[in-house]
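got a sequence here, can you build the structure:
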Amino acid sequence: MLTTASVPDRDKVAYWNDAVSRTLVPMTVVPQGDGPFVGRLATDRLGYLRVSTMEADAKRISRTPALIARSPEAFVAVGVQMSGTATFIQDGRRAEVGEGDLVVYDTTRPYFFDYPQRFSMHVFQLPRRVLGVPESDIRQVTGTAIDTEDGFGAVLLPFLATLAASAHAYTPAVADRLAGNVVDLFSTLVAERTREVTQDADAARTHLVLRVRDHINQNLGDPDLSPESIAQAHRISVRYLHRIFEGEGITVGRLIQQRRLEECGRELARRSRTAPTVSAVAQRWGFVNPAHFSRAFRAVYGVSPREWRSLRAAEGDGRPGPGFSAGVGLLSADHR
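Below you'll find the predicted structure:
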């Protein structure tokens, strides 16, 4: 048990910085309120699990790369906000942590806590090596607040609160088993949150693919339409644009050409007394080079644009023929 109660006022902040740095990991604490700083820190061990309860006045905590270098062991920590609120930042994500929420963080990367008022929090620290969870999965969970009103968080919260209150009462054998149980629970928590993040990412990717497809359809007549212009319009990198289309069975460049050829084929098959020239149709749908258009058209339809127009006019309808369907399938398959 460490407390500022018996420490002279002028030494309280220095004492508290030393206390939390030795008990948890090296960090910098800056009080936010007026008057003497008041803090209390109780810590127990359950095998390799470190369980701490912190009660303190408003403050800011930061863990910088220089401080990380002073503590070589890697921990994954779960904070349980018992009272008060906090703002937590890690890995570029910002979480508003309310009473009853959980927050996961990795002590090997910089982080920042801001407690605007007096608070209490349970902190559970585990060596990262015992979790058996890929670092990439942990990175998806850090910097997020986990609601404990439903889902796995609702199961985990009462267990952790009880464990923190009674950690001092267990025999070494029981403590080791409890530590193993906590590892399993933490691993399950990370796995659940990773699935949720992945599902959110999949939904966002699907939405972006639909937006890109709509953009292509709306801009087919622009000869400058390209993966580069599409990426710029959606404020993403060309590399990311290609990545989100990996599951679409066709590259962005091939999709642009396929859609242009489809529209050219439809227009050339349309019956009209004042039919536009083949070159005018090609230009309207973004083809600048007539020779390139003719080669691409023949590769899909099996005939030249003029032959296609004659055949469709003779048939008397505007529906694409068998050659068109086979060609589109070929385009989709050959997407390298």
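
okay, CA-based contacts and neighbour counts for the rest of this
Noted.

where along this protein do the strands fall?
Counting by DSSP state E, the chain forms strands over residues 2-3, 28-31, 39-46, 49-56, 59-63, 75-83, 86-90, 93-97, 102-106, 111-115, 119-127, 145-146, given from the N-terminal end onward.

in a markdown table: those, plus mean neighbour count.
Conversion of the strands of the chain to a markdown table gives the following (neighbours: other C-alpha atoms under 10 Å):
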| stretch | mean neighbour count |
| --- | --- |
| strand 2-3 | 16 |
| strand 28-31 | 18 |
| strand 39-46 | 19 |
| strand 49-56 | 21 |
| strand 59-63 | 18 |
| strand 75-83 | 21 |
| strand 86-90 | 22 |
| strand 93-97 | 17 |
| strand 102-106 | 24 |
| strand 111-115 | 20 |
| strand 119-127 | 22 |
| strand 145-146 | 22 |
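
output these in TSV; the columns should cover distance to Ala233.
Conversion of the strands of the chain to TSV gives the following (distance: least, C-alpha to C-alpha, whole Å):
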stretch	distance to Ala233
strand 2-3	56
strand 28-31	43
strand 39-46	52
strand 49-56	49
strand 59-63	38
strand 75-83	40
strand 86-90	30
strand 93-97	25
strand 102-106	35
strand 111-115	34
strand 119-127	45
strand 145-146	33
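
second input sequence below; structure requested for side-by-side comparison:
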Amino acid sequence: MILVRPRADDTREWGMETIRTADVPAKERFAFWHELNGKLWAPYDLRCDPGLEHRFQAQVGISDFGPVQATLITTMPHTILRTPKLIRQSDPEVFKLGCIVRGGGMKEQDGGRVDLVVGDLMLYDTSRPYLSEFAPDVPESRVLLLRFPRTLLPLPEKDLRRLSTVRIPGDRGVGALSSQFMLQLARHLDELSAAETIRLSTLAVDVLTAALGDALDVPSAVPCPTRRRALTARIHVFIQKNLGDADLTPPAIAAAHHISLRYLHKLFQQDGHTVAGWIRERRLESCHRDLADPGLAEQPINAIAARWGFTDSAHFSRAFRTAYGLSPRQFRHECATVRPGATGVR
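As a prediction, this is how the structure comes out:
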């Protein structure tokens, strides 16, 4: 049965479309989800507890630009099978990288089983049979999936065959840094423009390639440009996550990534930035966003600045004026003036 595609929300213009099972009749929801999975990724056999079928709930946010499709799935428990028969029926020759954002799951392929928790990364090869499952004891799980052609992963074929049973743990080593990149992408996927999605999705493949090379103990198989881009992306996420730390300095960043200070500066110079300048720009952007937020109108300006790592109020004010042409107080006042119902400004 071909089901009518439900109405998507209005986020498509920003590069993301959301499709919900709640937009179709209850008795058709799991069947619709089954069909949608086949259209988005590859034909699958989906199964869930019969008692859940008529109250099944799931949604997927889709950002589909260039060779990489990013999808953020929120779903009730169910099982996904990619069988030999379905592979013969259709083999798009793609990989899917999954990052558990909430809940958990498991995957069985090539005789091995991998249990997954929040932050873990796993590669799915749609050209070979596998079974995956969202944790049955968790009411709702969320996973970020990146779908991309096999040819985008620049690793030797003999190594690619080993990837089906490789779990990249999200709590240590290179896996932790890669996991943070993916979790940040999941958190902000609905805010990204088309251009940003293309750039970040491609970076995600670089990050994955480097992490898989490390997990397979073949880092030398990863091309040097890919390793550099992946490392730079992970450093950017690390900085973004620690912006509020006044001790976020180039030496601390270099130490956290086990590289020399000189190499850290070289990475940023290749992109036309300095480390300190990039940190300052991100901090100013965060302050700019908070000062424009009506929900934070009662918070003192110096408290907002301190939250994002500016310990010197005078220095913050000068930097903000240089970046935006207004003092923080003037900018906040302008924002309050254009907001309907604004009663004043702190």
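
nearest to His242 of the first structure, out of the strands of the first structure?
Taking C-alpha to C-alpha as the criterion, strand 93-97 is the member of these that comes nearest to His242 of the first structure, at 25.3 Å.

residues making contact with that closest one?
Strand 93-97 of the first structure is touched from outside by 81, 85-89, 103, 142-145, with contacts defined as C-alpha atoms under 8 Å, 6 or more residues apart in numbering.

what's the most distant pair in those?
When the contacts of strand 93-97 of the first structure are compared pair by pair using C-alpha to C-alpha, the farthest-apart members prove to be Thr85 and Thr142, with a separation of 17.3 Å.

neighbour-wise, which of these two wins?
When Thr85 of the first structure and Thr142 are compared for neighbours, Thr142 comes out ahead with 26 against 22, by other C-alpha atoms under 10 Å.

for that one, what is the corresponding residue in the second structure?
In the second structure, the residue matched to Thr142 of the first structure (TM-score structural alignment) is Ser164.

you'd agree Val237 of the second structure is in a helix?
Yes - counting by DSSP: H, G, I helix; E, B strand; the rest coil, Val237 of the second structure is located in a helix.

show me what Arg254 of the first structure lines up with in the second structure.
Aligned against the second structure - with TM-score structural alignment as the criterion - Arg254 of the first structure pairs with nothing.

I'd say Arg254 of the first structure and Ala333 touch.
No - using C-alpha atoms under 8 Å, Arg254 of the first structure is not in contact with Ala333, being 10.1 Å away.

more crowded one of the two?
Neighbour tally, Arg254 of the first structure and Ala333, criterion other C-alpha under 10 Å: the higher count belongs to Arg254, 15 against 11.

please report how far Gln57 of the second structure lies from Ala22 of the second structure.
Taking C-alpha to C-alpha, to the nearest Å as the measure, Gln57 of the second structure and Ala22 of the second structure are separated by 7 Å.

where do the contact lists of these two overlap?
With contacts taken as C-alpha under 8 Å, 6+ apart, the residues that reach both Gln57 of the second structure and Ala22 are Arg29.

quick one: which of those two has more around it?
Per other C-alpha under 10 Å, whichever of Gln57 of the second structure and Ala22 has more neighbours is Gln57, with 19 against 15.

quick one: contacts for Val80 of the first structure?
For Val80 of the first structure, the set of contacting residues under the criterion of C-alpha under 8 Å, 6+ apart consists of 100-103, 121-123, 157, 161.

one step back: quick one: closest of the strands of the first structure to Ala296 of the first structure.
From the strands of the first structure, taking C-alpha to C-alpha, the stretch that ends up closest is strand 93-97, at 47.0 Å.

what about that closest one, how far off from the second structure?
Compared with the second structure after fitting, strand 93-97 of the first structure deviates on average by 0.7 Å (mean C-alpha distance after the TM-score superposition for the first structure).

check contacts around the counterpart of Ala164 of the first structure in the second structure.
With TM-score structural alignment defining the correspondence, Ala164 of the first structure maps onto Ala186 in the second structure. With contact set as C-alpha under 8 Å, 6+ apart, Ala186 of the second structure has these partners: 72, 101, 144.

quick one: the first one and Gln59 of the second structure, what's the gap?
Leu72 of the second structure sits at a distance of 8 Å from Gln59 of the second structure (criterion: C-alpha to C-alpha).

now swap in Cys99 of the second structure and tell me
Distance of Cys99 of the second structure to Gln59 of the second structure, computed by C-alpha to C-alpha: 16 Å.

got it, and Ile87 of the second structure?
Ile87 of the second structure is 25 Å from Gln59 of the second structure, by C-alpha to C-alpha.

what residue of the second structure matches up with Met54 of the first structure?
Across the two structures, Met54 of the first structure finds its equivalent in Ile73 of the second structure, going by TM-score structural alignment.
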